Structure formats: C-alpha cells, structure tokens
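[1] following is a predicted model, sequence given first.
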Amino acid sequence: MDEAQLDRIKRLPKVELHLHHEGAAPPHFIKGLAQEKSVNLEGVFAPDGGYAFRDFVHFLSVYEAATSVLKTPEDYARLTKAVLEESAANDVVYCETFLSPDFCGGGDVGAWREYLAAIREAADAAERDHGIILRGIVTCIRHFGPDKAKASALCAAETAGDWIVGFGIAGDEMKGKPKDFAYSFDMAREAGLRLTAHAGEWGGAQSVADAITDLGVERIGHGVHAINDLALVDKIVENEIVLEVCPGSNVVLDVYPNLAAHPIEKLRERGVKVTVSTDDPPFFHTTMRDEYLNLARTFGWDADVFAEINTTAANAAFCDEDTRARVLKRLERT
C-alpha cells in the first residue's frame, strides 16, 4: 500500500465507541495535576514519561492511581478538554466515553451531577471549537462488586437522556459473573439506556456468551475471544451484536502476540460487525490514526473498508437519531 493511500486512510473522519475517559488522560496532564496537588505518583510513570505497568492487573492499579489526582469537577472539565483535543487531532468526529461515578463523586448522585455538568460543558466547548461530538456511557467497575455497580446504575438512570446514552461494565473480567450485575443493567435498561459490556478480552468466549444472555447487551467491549467459539460468532452475527475492538490495546496487554495474530479480520470475514477504538490510548501508545495505519499495513484494508467500519460504528452509536444523522453526514467526507 503506497503512502498516498495510507495518508488518505489516516485522515478519514472516524467514530470511536470504546474510550475510557481517565484512561485517555495524557501522562503530562496527570503529572501536572499531581504536582499542583502535591500528590506522589511514584511508580506510575516510566522513564520515557509514559505510564508504567507490567500486565493487565497492574495496569488497573496504575490506572486507578493516576485517576486519584482527578478530585473535582473542574479537574474532569480540564481532562475532557485535553482528551477531546487529542481525539479531534486524530480526525475523530464522534466519540463515546466511559465514565464511572465511582471516580466522579464516589457513586453519590448529587456529586455525580456536578461532575457530569462540568464534563458536558467542556464537551460542548470542544464541539464548538473542534467539531467533535462526545456522548457518555456510565460504567460500573466489575472488581468493585455488584453493590457499587447498583450505585453507578442509579447515577446513570437519574441522568439518562440526550448526553448520557448508555450503561456498561468494565474492570477485571475475572471477578464475578455477568449475572451478578443483572440488577444494575435492568435498572439502566428501564431508564432507557442502551447497554454494552466488556467481555471476551480475558474471560474467553464464554464471557461473551454470558454477557449477551445475562445482561442483554447490544454491544460488546473487545469480544475478541469469541473467535474461539464459531457457534457463538454465528449468534453474534445473527443478533447483530457489535464488537468494540481495540487491536492496539490487545497487543500491548498480550491478549495476542502481535497484530497479525489478532482475529479482527477473521471476525469481519465471518460477518461480525466490528468497530475500531483505542481503549486507553496513552497507556497503549496508540491513537486512532495509529490504529488505522497499523490495520491497513497488516491486513491490507483500504479506505473503503475503514469507511464501512465507521458507518457500522455510527449506526451502533447510542446517540439519538438526529445526532447519528449529523455523524453519518460527516463520514461522507472521505
């Protein structure tokens, strides 16, 4: 593939459905906040200035340590500005971000509203200044347990609407079972929120099947280990479940040894609706442009393939129909 084709792919307008808000914080931003607040983040950063972690479990602890300096709604407003400037620089026109009330107010609905107001104000400014549209998916943290998940679901239900559009679950897939969180997902569903769940990154194909059956989700975060159960893949296709695939993240965390071994192309060939996202981009040394270029070089995907993936993502987005129409219009610029 020649450089002109790669440059066209790099500059395509993009839709990202799987982005953790705190996990998208640039390291220099977190360092600056830590200095302002005199917080010691020893062990969080590598010598090159990036985040330092050994494996997935250690990544979670480093993530939570970095997040600990985000203490006020104003901090989250500043974070939102930094994250959206970076996304817009990578030609992202629409993004859904995972937000946890556990980090934004400790699960208290009143505090959560204050954090959410600050995030939305910054997001509105970014849309005016950079043209990027942001929507929020409230996310409970699996390894915090079902009771805290219920508090997060209440926060989600109380603020469901045109901006908080979904509910999901993230964290350590090896803790508990999806059915342990069914109450929280039922609460979110009754509030009109659409549902997604992290599964099939570490929990194998069965975790994907359980999330679909026990939580009633329409999207799966990662979901890549579904490839090990072709009957499940067929069920995913039949039920039009969309996978929020994060190839760079999967490689850095050793879910797969390299991108060539990643199943995204096999899943796509079998008819699965796959999308492409960065997950926690500065942690995994990636951007949306990097993801596209690496996939193009590895699998020979051309601009038409990426245009199809972005249309899939736009149609799977949890936003209202007017917003979707605006996003699809933006995708026409190729």
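    In hand now; what should we look at?

[2] when you work out contacts or count neighbours from here on, use the C-alpha atoms and nothing else.
    Fine.

[3] show me what the longest helix anywhere in the chain is packed against.
    Secondary structure assigned by DSSP state H gives helix 109-130 as the longest helix of the chain. In terms of contacts (3 or more CA pairs under 8 Å, 6 or more residues apart in numbering; DSSP states H and E), helix 109-130 is packed against helix 73-89, strand 133-141, helix 146-159.

[4] with distance to residue 13 as added columns, please give those in TSV.
    Output for these, formatted as TSV (distance: least, CA to CA, whole Å):
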stretch	distance to residue 13
helix 73-89	9
strand 133-141	12
helix 146-159	29
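
[5] so which of the ones you listed is the most surrounded?
    Comparing those by mean neighbour count (mean count of other CA atoms under 10 Å), strand 133-141 ranks first with a mean of 25.

[6] quick one, that strand and helix 146-159 angle?
    Angle of strand 133-141 versus helix 146-159, following axes from the mean of the first three to the mean of the last three CA atoms, to 10 degrees, is 150 degrees.

[7] measure how far strand 133-141 is from the centre of its chain, please.
    Relative to the centre of its chain, strand 133-141 is centred 8 Å away, using CA atoms, centre = their mean, to the nearest Å.

[8] element containing the residue lying closest to residue 303 once chain neighbours are set aside?
    Excluding the flanking residues, the one nearest residue 303 by CA to CA, 6 or more residues apart in numbering is residue 9, at 5.3 Å. Residue 9 is part of helix 3-10, with elements assigned from DSSP states H and E.

[9] for that helix, packing partners?
    Applying 3+ CA pairs under 8 Å, 6+ apart, we find helix 3-10 packed against helix 288-299, helix 303-316.

[10] please identify the buried residues of that helix?
    Burial within helix 3-10, assessed by neighbour count using 16 or more other CA atoms under 10 Å, is assigned to 6, 9, 10.

[11] alongside the first one, take a look at this:
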Amino acid sequence: MREELPVIDEERLEAIRELPKVELHLHHEGAAPPAFIRGLAQEKNIRLDGVFDERGHYAYDDFLGFLKVYEGATSVLKSPQDYARLTTAVLEECTKNGVIYAESFISPDFCGGGDLGAWREYLAAIREAADEAERSMGITLRGIVTCVRHFGPDKAKRAALCAAETAGDWITGFGMGGDENAGKQRDFAYSFDMAREAGLRLTTHAGEWRGPSEVVDALTDLKVERIGHGVRAIEDLALVDKLVENGIVLEVCPGSNVALGVCRNLAAHPIEKLRARGVKVTVSTDDPPFFHTTMKDEYEGLARTFRWDEEVFMDIARTSANAAFCDVATRDRLLKRLETTSD
C-alpha cells in the first residue's frame, strides 16, 4: 500500500520556513541586494546600464546574460570597505531567513584583481564585517575562495595562490564558478592541487549545464568532496550510486536551477529523486536576488512540491553542517543549535 504523504498546511509551512538553516552555496556578490548595488552606484556616480529592469530587479535573459549582469553589478564594488558593507548586507538577509551558518564564494578576481596584497586587504575587511555580524546577529560565515572558469586557468592560479596564502580558520575552501561550458575541469587541476596542498577543502560547479560526465570529470580530475549543483548526475544512475558510495555532497540550488532553465519547474527538479537514492543533498540559494528567492522560499517551495516535513529539512540542515568546510568546534556548535531546535 502506498504511504500517504504528509499534509503540509499553511501553519506547518510557516514552521518550516522558520527552521534554522545551513547554506553552503552562496556567491558573495551574487547575494548583493539590488538596492544595495544601486545605492553604491549612486554614491560613486557610476551608471549601470542594462543591469536592472524597470522594477529595479537584476535584468537578464539567459545564463550568459546573467554572468554579464553579475559582473556589471560587481563593478561598483571597488574597495575593501565596499566589500565590508556588502558582507553586512548579505548577512542581514541571511539572518532574516533563518540561516545560522553560511559559506560564501569569494573571488580574488573581484577583490583586488588577483593581487595577493590587495586580496589580503579585502579579506580583512570582509572578515571584520563577518565577525561583527556573528556577534550581533548570531550568524557564522566562512569563505571559499573561487576562481572563475571563463577567466581561464592562468587567473585561476592567481586565485589559488591567494587562497593558499590566506588559508586558515576563516578561508577554509577553494572552488570554481563561472561558465561551465568554458574549458574543462582538468584545465584547473594545478590550481586545485595548490589549494589542496594548503589544506583547503574543495568544491566545484559541475553538472548544471553540462551532463553527468562533467561531474565525473570534477571528481576524477579535481578530486573534490562537494559538487556545486550536480543535478544532471540524475541522468546517469551509475554515477548517482558512485556519489552515494563516496559520500559526495551536492550543493543543490533548486530556485536557481528553475530560474535559469536547467529544470522547467520545481516539480521536475531531481532533488527528491537524488535524496531518495541516498545522495547527500543540501539546499542553497546560489545568487538569491538574481533568482528572486530566499532560503525561506526554497524551503517552502520544496515542502509544497515534494511534501517534505520538518524532519526532512532538519536532516538536510544536519547534512549541510556535517559537510561544511569548518573546524570541528564550529561544526559541533552548529549541530548543537540544530538539535536544540529539533528537540
């Protein structure tokens, strides 16, 4: 007899929206509220043609258009202090959505143009703002240095050097974002090896635009332990079994996948199929204002679509905490906060 799905009424949906959350896939600039970027542009007398629509939202038609607008919005962030203000704005939004721990992708390409000295200044400002947010808001942030795939392997090496030279208790990971259709994962193996030798943990975007073979390449050539997106792995069930066997964690961003057309709608998203087969899935927003989403919205959408109850979401939060690129003490503190909520 088929198991009856739980009823998710409005009161229960609100309880799900308010659950504590752990977010592992968040682009620092991509989380900038549009009003923040517009205000900064006005302060600096910078015109941002083509970045916003008539409603003040980020405006793009497809993934490449999204990348162009992303870089256009980022162009107003010109100093360490700008990034400190951005960090505060991003963490305020995270806190409003119940996020107690987040990992943000930060690129030296945008923070000092890949220069190590400049990167240190930007990083110090970001971390100072993050530390203040932890004291005042109770949210913990850690940084994952990312190279940008379509900027090429040479710039990736500079980003990896910045990551290696500042690795520690706050910069804890290295990854790669950008256009998945630019080059191959193995083109960036040198940078990932450099980061690994510095003790950084590794993730990369794969299996969003290219198919399952891209996930295989990421695991084989870069030896990552997490995959950003990875949803097209569902097209190869042998690969799905390999993900389960090796404990690979997927940083899944359902709202992003729907907004960009990777999936036609949330009902067609493979997150439930992946989870049902035993893959370690997590939930994140990617670039939330670009995709008109929040972590509360992600939770509500998944609850409505797949009838996930509170325990499913708490399990996902625990999976996320266990997969976080943080030290043991921080992880234990996160898990304790989650367990206190579930008791």
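    Structure's in. What do you need? These numbers come from a predicted model, not from an experiment.

[12] circling back to that earlier point, ok, the residue nearest to residue 303 of the first structure - contacts?
    292, 293, 302, 303, 306 (CA atoms under 8 Å, 6 or more residues apart in numbering).

[13] quick one: what's aligned to residue 270 of the second structure in the first structure?
    Structural correspondence for residue 270 of the second structure with respect to the first structure (TM-score structural alignment): residue 263.

[14] was I right about its match contacting residue 228?
    No: Residue 263 of the first structure sits out of contact with residue 228 when judged by CA atoms under 8 Å, with a separation of 9.6 Å.

[15] between these two, which has more neighbouring residues?
    residue 263 (18 against 14; other CA atoms under 10 Å).

[16] and the residue lying closest to residue 22 of the second structure once chain neighbours are set aside, what is it in contact with?
    Distances taken as CA to CA, 6+ apart place residue 101 nearest to residue 22 of the second structure, at 5.0 Å, with adjacent residues excluded. Shown in contact with residue 101 of the second structure (CA under 8 Å, 6+ apart): 21, 22, 23, 139, 140, 141, 334.

[17] ok, now residue 128 of the first structure?
    Listed by CA under 8 Å, 6+ apart, the contact set of residue 128 of the first structure is empty.

[18] how about residue 210 of the first structure?
    Residue 210 of the first structure sits in contact with 178, 179, where contact means CA under 8 Å, 6+ apart.

[19] please tell me how far the residue mapped onto residue 212 of the first structure from the second structure sits from residue 73 of the second structure.
    Correspondence of residue 212 of the first structure to the second structure, assessed by TM-score structural alignment: residue 219. Distance, residue 219 of the second structure to residue 73 of the second structure, using CA to CA, to the nearest Å: 32 Å.

[20] so what corresponds to residue 231 of the second structure in the first structure?
    Looks like residue 231 of the second structure aligns to residue 224 there (TM-score structural alignment).

[21] and the gap between the closest residue to that match other than its chain neighbours and residue 129 of the first structure?
    Closest residue to residue 224 of the first structure in three dimensions, ignoring its sequence neighbours and counting by CA to CA, 6+ apart: residue 200, at 5.6 Å. Distance of residue 200 of the first structure to residue 129 of the first structure, given as CA to CA: 37 Å.

[22] more crowded one of the two?
    More crowded of residue 200 of the first structure and residue 129, by other CA under 10 Å: residue 200, with 24 against 11.

[23] to which residue of the second structure is the more buried one aligned?
    Correspondence of residue 200 of the first structure to the second structure, assessed by TM-score structural alignment: residue 207.

[24] surely that match and residue 234 touch.
    No: the criterion here is CA under 8 Å, and residue 207 of the second structure misses it with residue 234 at 9.4 Å.

[25] quick one: stretch 22-42 of the second structure aligns where in the first structure?
    On the basis of TM-score structural alignment, stretch 22-42 of the second structure is assigned to residues 15-35 in the first structure.

[26] now do stretch 327-334 of the second structure
    So stretch 327-334 of the second structure sits over residues 320-327 in the first structure, by TM-score structural alignment.

[27] run the chain-centre distance for that stretch.
    Using CA atoms, centre = their mean, the mean C-alpha position of stretch 320-327 of the first structure is found 19 Å from that of the whole chain.

[28] what do you get for stretch 326-333 of the first structure?
    Its chain's C-alpha centre and that of stretch 326-333 of the first structure lie 21 Å apart, by CA atoms, centre = their mean.

[29] go on, stretch 72-91 of the first structure?
    15 Å.

[30] residues near residue 38 of the second structure, how many?
    For residue 38 of the second structure, using other CA under 10 Å, the count is 19.

[31] got a list of what it touches?
    Residue 38 of the second structure neighbours (CA under 8 Å, 6+ apart): none.

[32] mind telling me what element it is part of?
    Here residue 38 of the second structure sits within helix 34-44, counting by DSSP H and E.

[33] hang on, the earlier thing: can you put the helices and strands packed on helix 3-10 of the first structure in a markdown table and add mean neighbour count?
    Output for those, formatted as a markdown table (neighbours: other CA atoms under 10 Å):
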| stretch | mean neighbour count |
| --- | --- |
| helix 288-299 | 19 |
| helix 303-316 | 19 |
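
[34] ok, which of those comes nearest residue 99 of the first structure?
    Ranking these by proximity to residue 99 of the first structure (CA to CA) places helix 303-316 first, at 18.7 Å.

[35] what does that closest one rub up against?
    Contacts for helix 303-316 of the first structure (CA under 8 Å, 6+ apart): 5, 8-9, 12, 14-17, 219, 242, 273-276, 292, 324, 327-328, 331, 334.
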